[in-house]
Structures are given as C-alpha cells and as structure tokens.
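Chemist: Could you look at this predicted model? Sequence included:
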Amino acid sequence: MMKPLAVELIVASLFALSANAAEQPLTWEACVQLTAKNNPSLAVASANVEVAASAISIERSVLFPQLSANASTMLSGPGDKTTRYGASLGVEQLLFSGGGKRAAVRSARAGLESQLAVLSGSRSDVTYALRNAFINVLYAKQRVELLAEIEARRADNLELVELRYEGGREHKGSVASSQASLFDAQVQGVQSARSVSVNRQILARRMGQASLPVDTVVEGTLAQVSPPEETDFETIAREAPAYLESQASLARADAQLSVARSGYWPEVSLVGAAGRYGDENSFDEDYWSTGVKLSFPIWSGGQTRHEVSKAKASLRAADADEARVLDERVRLLVLAKQRFVDAVDNVEVQAKYAEAAEIRAQISRQQYEGGLLSFENWIVIEDDLISKNEQLLNARRSALTAEAAWWQVTGYEAFSQTNPRLGDKQ
C-alpha cells in the first residue's frame, strides 16, 4: 500500500509544481526578457550588424599580403610532343593606392556604426510597441474590474428604482431607463473581457510568441509616472539613434569621396614569386622573381571624374541630412515632453473630478431615497460619476502611453538596465 501512495504523492507534487510554474505572473521585466530572445525585428537588426562587421574585415583584407599558389600543365607540339609541368607560389603586398583602400575600410566602419544605430533604433521602436501592448493589457484588465463595479452599481440603482416604482413614487419610464443602463453595463463588460483576450494576443506577438497560455497572469498597474523636470533637448537629440545613424552616413559619404578620388592615383604593389617547373623526366628547374608593380590610370572615359562629382553631391546631402535630423529630433523631443507633461497633469485633473463626482453621487443618492431629488436629476449625477471614473482610467493609460512615446523619441531601449539617453534607471 505504501508504494502506490508514494507514487501518487510524487505525481501530485509534479502537477503542483507545473501549475505553479504556469501561474508565474508575466511582469514588464519578464516581457522584456522574452522579447529580447524572440522578437524577429531585433534578430534582423542584430544580423545586419554582424554583416556590417564582416564587411570591415573584407575591406581590410586587401591591406595584407595576398598569397596565391599556382599549378600548370602544358602540352606542346607538333613533332615530338612534350608535357611541361609547373608549380609556383606568389605574393603581392599593396604599398599605395591613393588612399582608396583605407578609405574603403573607413566606409565599412561607418557602415557598422550605421547598423549599430539602426539596431538601437529598432530596440527603441520594439520597446515602444511592447510597452504600449503591455499597457493596453493592464488597461483592459482594469476596465473589466471597473465595469464590474459599474454593473453592480447599475443593478443597485435598478433595485432602488423598482422599489420606488412599486411604492408608487416612480414611473415606469425610470425603471426602463435603469434597465437599459444595466444592460449597457453588462454588454460593455462582455466587450471589455473580449478586449483583454485581443490585447493579450497582441502582447504575445510583440514578444515573438504565438500566444500566451490561458493561465498566464499579466501583472502590473497603471501607476503614476513623472516627466523629467529639466531637459537638454539638443544633447538628447545628438544621442538618439536617428541622429547617430545620420552621423554614420556622413562619415561614410566622406570616406566614399576619398575612394572616388583615389581613382586619379596609381596603385603600387610589391610582388614576388617562386616556383619549379619541368617535364615528365625531371622537375627540378627552380625560378624566382621579385619587383614592383605600378598601375596608373590614364583614361577611363570620365568615369573617375563623374564618381568624384557623385561622391561630393552625396557628401553635401549627408551633411544637410545630419542638420535636418538634429532639428527634427529636437522638435519631436519638445512635442513629446509637452504631451507627456500634459498627460500627467490630466491624470491629476481627472482624479479631482472623480473624487468630486463620488461625493456628489453619495449625496444625491441619499436625496433620491428621501424623495428630495427627481430621478432625472439623480441619474445625471450617477452617469457623471461613471463617466468620470472611466475618464480617470483613460487618463492613466494616456500618461503611460505618453511616457512610452517619450522613451521612443529619446531612443530609450528597455533591453539594457540603464537608459543611455537620460542617464537614469527605468
């Protein structure tokens, strides 16, 4: 009897552990960790960084000695046909290229800086999208709770109106109106529950997952947030991914101009070779050679001149684009902070309205029960209380959404512990 009991206890324990694991709450930090592992946009941007890093090594490779091995077989005739064999090892070292090869390395390095900025921008965009999805799940959950309270309040109101109707102190229209209000609250509750499911699906997709397990609890609150008090907009703008990318583009355009100009200069290389050749009877004839190879462009049909002209125009465009991006970043920062501050202020305003509406509703209910207030006046105050509570919930979500927009404009990414744009821990 002891063995089956022990097995049952072990199985029960395993089921309990599995249930506890499944019920682990999904916090914001957990969402960030899952997104860092699974989000396809981040995977693409990271792969492009690796491609750009490899491009540097490719461009640098021409600056090192180039070794080659050659083998040959030659049949000659007519008459006595002879077969000659040869094998050699050659080396070439570039000495001078007009700066073109080193400029190509600089261009590749600028390309890497550009891809790093793109990766940072992608992380910032994913943070914004993930944060919004997370906020919407919390909002949908709290709205379900709020609508449950509203439904209970509408039910109490209907009961009160029906009692007064049965006592001859209220007419049938008031009962019908109260019934409609209760039905509306019930329908909104069902719709809000459906919204929770939809927003959970969106959150899962933002994290790179197909869906969330049904028993996964998304944990968090629409907490109060605070905007930064003092902001150096230009400094933050110069550290934003979009501006860093424009700087990398400018550096790349400058390097490409050097590459184009190198077409006017000769290439000088040190070359050497050593080998052995012979026929079928003997393969013992050695040879070696060394020297300098000079390649000087004389006429290319104007190609070099046009390439230089094109590179100059690209450099001017990149320089102007850097200034444009800086101005645009500063403008977006100013607007984002204004909206952030306004949204936080609105939470305080709506909280005051909701508090006042609660007090009014308590007083008006007592007056209605005592026959001192008509149904028409009382229900307006009741509706106003419900409206103010919904507006407060919406204001809290808007404040968090405005904070997420501020994060995005500053270039904040949730995948590092410290915000490099703002210098504070989020």
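Modeler: Okay, I see it. Residues are numbered from 1 along each chain as shown.

Chemist: make it CA atoms for all contacts and neighbour counts henceforth
Modeler: Fine.

Chemist: which SSE is Gln350 in?
Modeler: helix 303-369 (DSSP states H and E).

Chemist: Which elements pack onto that helix?
Modeler: With contacts taken as 3 or more CA pairs under 8 Å, 6 or more residues apart in numbering; DSSP states H and E, helix 303-369 sits against helix 233-238, helix 241-261, helix 375-410.

Chemist: Go through those and pick out the most buried.
Modeler: Comparing these by mean neighbour count (mean count of other CA atoms under 10 Å), helix 241-261 comes out on top with a mean of 24.

Chemist: burial count for Gly121?
Modeler: Neighbourhood size, Gly121 [other CA atoms under 10 Å]: 25.

Chemist: and it, what does it touch?
Modeler: Taking CA atoms under 8 Å, 6 or more residues apart in numbering, we find Gly121 in contact with 240-242, 411.

Chemist: Just send the helices and strands packed on helix 303-369 back as JSON lines, with distance to Asp80 too.
Modeler: Shown next, in JSON lines, are these (distance: least, CA to CA, whole Å):
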{"stretch": "helix 233-238", "distance to Asp80": "78"}
{"stretch": "helix 241-261", "distance to Asp80": "53"}
{"stretch": "helix 375-410", "distance to Asp80": "81"}
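
Chemist: out of those, nearest to Met2?
Modeler: Closest to Met2 of the helices and strands packed on helix 303-369, according to CA to CA: helix 375-410, at 56.7 Å.

Chemist: want to compare, so here's the second one:
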Amino acid sequence: MSLLGCIAKGNHIPLSLPLLSFCISVSLCLCGGFFSTVKAAEVRTLTLDQALEIAAARNRDILKAREFYKQVQGKYMEERSAALPQITLTGQLSRQQNDSQKILTGGFIPTRQDTGGAELGISQVVYSWGKVGAAIRAADIGFRTADERLRMARQGTYRDVSTAFYDILLARELHAISRQNLEQKSRHLDEAQRKYTAGVATDYDILAAEVSVQNARPDLIRTGNQLRSTKDRLRFILALEEDVDVVGALELTPAGLPSYEESLAIARKHRPELEELRRRKEIAGELVTIANADDKPRLDIKGGYGWRRLAAGDARGDGQDWNVGLYLSFPFFDGLKTRGKVAQAESELHALEIDEAKQADAISLEIRDALNHVREAQEIVTALTGTVEQAERLLIMAEKGYELGVKIRLEVDDAELNLNQAKGNLALARRDYLAALVNLNWTTGVLGEGNVPASSP
C-alpha cells in the first residue's frame, strides 16, 4: 500500500530507517525556515535619544574619525622620537683572505684575518635650529585637529539621524492619512450601494464611488514605500543589520530664536570646521619653521661602547672599544632646495588663511538660511493651527448634507481633499520645523552638545 493510501485510511505507516531520517530532516528544515523568518521579522523600535546613542557608537563616519585620532597619535610618537636618544646595538663577525700579501711581505703577515665584535651606540640631537621642537608642536596640535574632526563627524551624524527620524514620523503621518482617506472612500462606496438598494441612488453614484476608492489606493502604496525607505535610511546611518522603527510624534513647542548676530558669534566659536582650520594654520606655521631649518647648522652627540676581537694567523687579541664625539653638520648650500620647501610651506599657510575666511563667509550664509527656514516653518505651523479641526467639521457637514440630499457628491470630495491637504501640510510643517531647528544647531556648531531637540513620545 502506498504512503498516501495509508494516511487516507488511517492505518499505521511502516517507516524504514532511511525514510524516518528523511522525514526528520524535512521537519528540521521547515522549523529552521520558520524560526529564520521570525528572526528576520524582528524590528528594533527606537526613540530619538536611543538612535543618537547608537549612532555615536556605530556610525561609520564617527568610527573613521576615531581612527584618524589614532593616526595622529602615531604621528606624534613618530615626531617626538626625534627628541629622544637613538640607541642601536650592532654586531659583526667576518673572515678576510688576501693571498696577494704573500708577495709583498714574503709570508710574514698572515693572509687570513678573522674579526668580530659588538657595539652599543647612542646618538642625541643637541641643537637643530628649532626643527625638532617645531615637529613635536605640530604633532601635538594634530591631536586638537583630530578632536575637531571627531566633533565634525559626530555633529553631521546627529543631524542626519535626527532628520531621518523626523522623516519617518512624517512618512508615518502621510501613510496614516492615505489609509484614512481610503477607508473614508470605502465607506462612501458602501453608502452609495445602500442608497442604490433603497432606490435613491443611481449607477453613476456607485461608479463614481468605486473610481474614488481605486484612485485612493496608489497614494497608500506610495506612502507605504516612502515609510519603508525612510526606515532603511535610518538603519543605514546607524549601521544596524536588523530593521528599525521609531516611537515619537511630530509635536513641538515653538520658542524664541536667537538673532543672526548671536548665532554667528556662537558659530565662530564652536563650529568644528573653523576650529580645524585654525589648528591646521598653526601646524602650517610649524611646517615653515621645519622647512627653514633644513639648511641651518645641526649639532649631535654620538657615542658607542663595545668589544672587538681580531685573529690573524697565530696572533689573537680582543678588548674594549668605545668612542664619543660632538658632530656638527651645516648644509649651507643645497641648490636652493630648502628655499623652495619654505616657499611651498608659506604658500600652504596663506591658502589656509584664505580657506578660513571662505569658510567663515559660508557659515554666515548658512546661519541666515537656517534662521529663515526655522521662521518659515514656524509661521506655517502657526498658520495651519486649527485648520485641521475646521476641515474635519466641514467634511462632517458635507457628508451629513449628502446623506440628507442637500449636498452633492462634489462638495463631499472637496471637503475630503481639503482635510487631507490640511493634515499633510501640518505634518510637513512640523517636520520641517523640527528639522530646521536641528540644522540651526548644527550650523552654530552646538548640535550634540546638549542642544538636540527631541520629539515628544
């Protein structure tokens, strides 16, 4: 009897060992696939503060900035080594054979010599025309440059995370509006069918309601895809593998804004881009000193202590070997190579001064734009306050009038359109206001330093 026949008749199924193993394997595979699906469906829900905390620990731009700090630390150790004693240990063991000495000495001098020895040498810079000191100072300034670069990466990441967070909240609001619109039009279709059954509506009313329902579906699909895209963007910024969602609302309390002059003063003091350029200018000044010292006198002290052994024929000898000396080097003419390096270093310094002025001008413009965007969003939020409630009342009145036969279908559609536009515009204005505040804090260089606006849970 076949396996299916046994199952159909409820009989006991005789299972051989290979068949039993196959069934167990299939069951395990199915269970594994089920649990994998459950695991893949896990979603991590975050508040804004939690998202910022994760970004500080996992964002790749921040991690790269931290690696740059390690590079600067290595550079500082490299430059500092020039001011420390250089200690070396050398050893040698050699054999020399020269048969030509037989002709000159008549065999009195052995033609083979064995030599060996070891020496511990030390050298120390005494004076380098400021070159070593300038290199150490430049490397030390590099630490502060790395700090500013880390601040730059952190603030840029906080801005991106906050904006992505608010984008998710906006996409969720728009998706909810689209879903409510579809549900509303579906109710209108049900009402038209009820009236048609009662004999107070025509085929035109049903067809118009069906078309409205179908026209509402693409917007629901579009906003749903937008919601998924914004979540994926936040997940990318946070460098997370699992799916993410957020908890919060686009709620805000408009507050007073600083003046342009106050914001500009804060930015000039705190913007990491300006601070980094100032540090790079200091480094460039030290590089001029380093380049200028290449054709200047240099004084070093060198010494060594060791042991030597010499064997020539039957004669052998060994003993201590030491030396110490003060060495002066003065490359007073190098074909104007040093002058060329100095000219390059000075030009780099002047270029950084120009970059600093250019960056300051760009920041002043960014501050004006940021303040204007905050004011614009704030004014739109104020203008739309109460509009949603009014649009909802108009829709209720239009639907009631349509049921009583004193309103036409077009008036109901207009009321629905006005309500959806009011809800969408208000949600967009709130998102723009929150994002504009984040951008203003980033523009002034204080984002992530106790001035990050948070949404209300």
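Modeler: Received it, and whenever you're ready, just let me know what you need. Just so it is clear, the structure is predicted and the values come from calculations on it, not from any experiment.

Chemist: TM-score for these two?
Modeler: TM-score for the superposed chains, counting by TM-score structural alignment, normalised by the length of structure 1: 0.85, backed by 399 aligned residues with a CA RMSD of 2.7 Å.

Chemist: thinking again about what came up before, farthest pair in the contacts of Gly121 of structure 1?
Modeler: Pairwise over these, using CA to CA, the maximum falls at Ala242 and Gly411, 8.4 Å.

Chemist: Spatially central residue for structure 1, please.
Modeler: Val126 (2.1 Å; CA atoms, centre = their mean).

Chemist: ranges for the strands of the stretch 1-150 of structure 2?
Modeler: In the stretch 1-150 of structure 2, the strands defined using DSSP state E, counting those that start in this stretch lie at 43-46, 86-97, 112-127.

Chemist: Pick the most buried one from the ones you listed.
Modeler: strand 112-127 (a mean of 16).

Chemist: which secondary structure elements does that strand contact?
Modeler: Other elements packing on strand 112-127 of structure 2 under the criterion 3+ CA pairs under 8 Å, 6+ apart are strand 86-97, strand 298-312.

Chemist: Now tabulate the strands of the stretch 1-150 of structure 2 in TSV and tack on distance to His373 of structure 2.
Modeler: Below are the strands of the stretch 1-150 of structure 2 laid out as TSV (distance: least, CA to CA, whole Å):
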stretch	distance to His373 of structure 2
strand 43-46	27
strand 86-97	60
strand 112-127	58
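
Chemist: between these, which one is nearest to Lys423 of structure 2?
Modeler: strand 43-46 (24.9 Å).

Chemist: Translate the residue nearest to the centre of structure 1 into the numbering of structure 2.
Modeler: Counting by TM-score structural alignment, Val126 of structure 1 corresponds to Thr157 in structure 2.

Chemist: what's near enough to touch its match?
Modeler: So Thr157 of structure 2 contacts 55, 59, 61-62, 237 (CA under 8 Å, 6+ apart).

Chemist: What are the contacting residues of stretch 309-317 of structure 1?
Modeler: Under the contact criterion CA under 8 Å, 6+ apart, stretch 309-317 of structure 1 has outside partners 250, 253-254, 256-257, 260.

Chemist: Same question for stretch 378-392 of structure 2.
Modeler: Contacts for stretch 378-392 of structure 2 (CA under 8 Å, 6+ apart): 254, 415, 418-419, 422-423, 425-426, 429-430, 433.

Chemist: same thing with stretch 359-367 of structure 1?
Modeler: When contacts are defined by CA under 8 Å, 6+ apart, stretch 359-367 of structure 1 is touched by residues 373, 378, 381-382, 385.

Chemist: of all the contacts of stretch 378-392 of structure 2, which two lie farthest apart?
Modeler: Spatially, the most separated pair among the contacts of stretch 378-392 of structure 2 is Pro254 and Ala415, at 29.2 Å (CA to CA).

Chemist: wouldn't Leu67 of structure 1 be in contact with Val91 here?
Modeler: Yes: with contact defined as CA atoms under 8 Å, Leu67 of structure 1 reaches Val91; the gap is 4.6 Å.

Chemist: mind listing the helices in the stretch 1-150 of structure 1 by residue range?
Modeler: 2-22, 28-38, 40-61, 100-166 (DSSP state H, counting those that start in this stretch).

Chemist: residues touching the residue lying closest to Ser123 of structure 2 once chain neighbours are set aside, list them.
Modeler: Closest residue to Ser123 of structure 2 apart from its sequence neighbours, by CA to CA, 6 or more residues apart in numbering: Lys302 at 4.3 Å. Going by CA under 8 Å, 6+ apart, Lys302 of structure 2 touches 121-124, 324-327.

Chemist: if we go to 6 Å?
Modeler: Contacts for Lys302 of structure 2 (CA atoms under 6 Å, 6 or more residues apart in numbering) come out as 122-123, 324-325.
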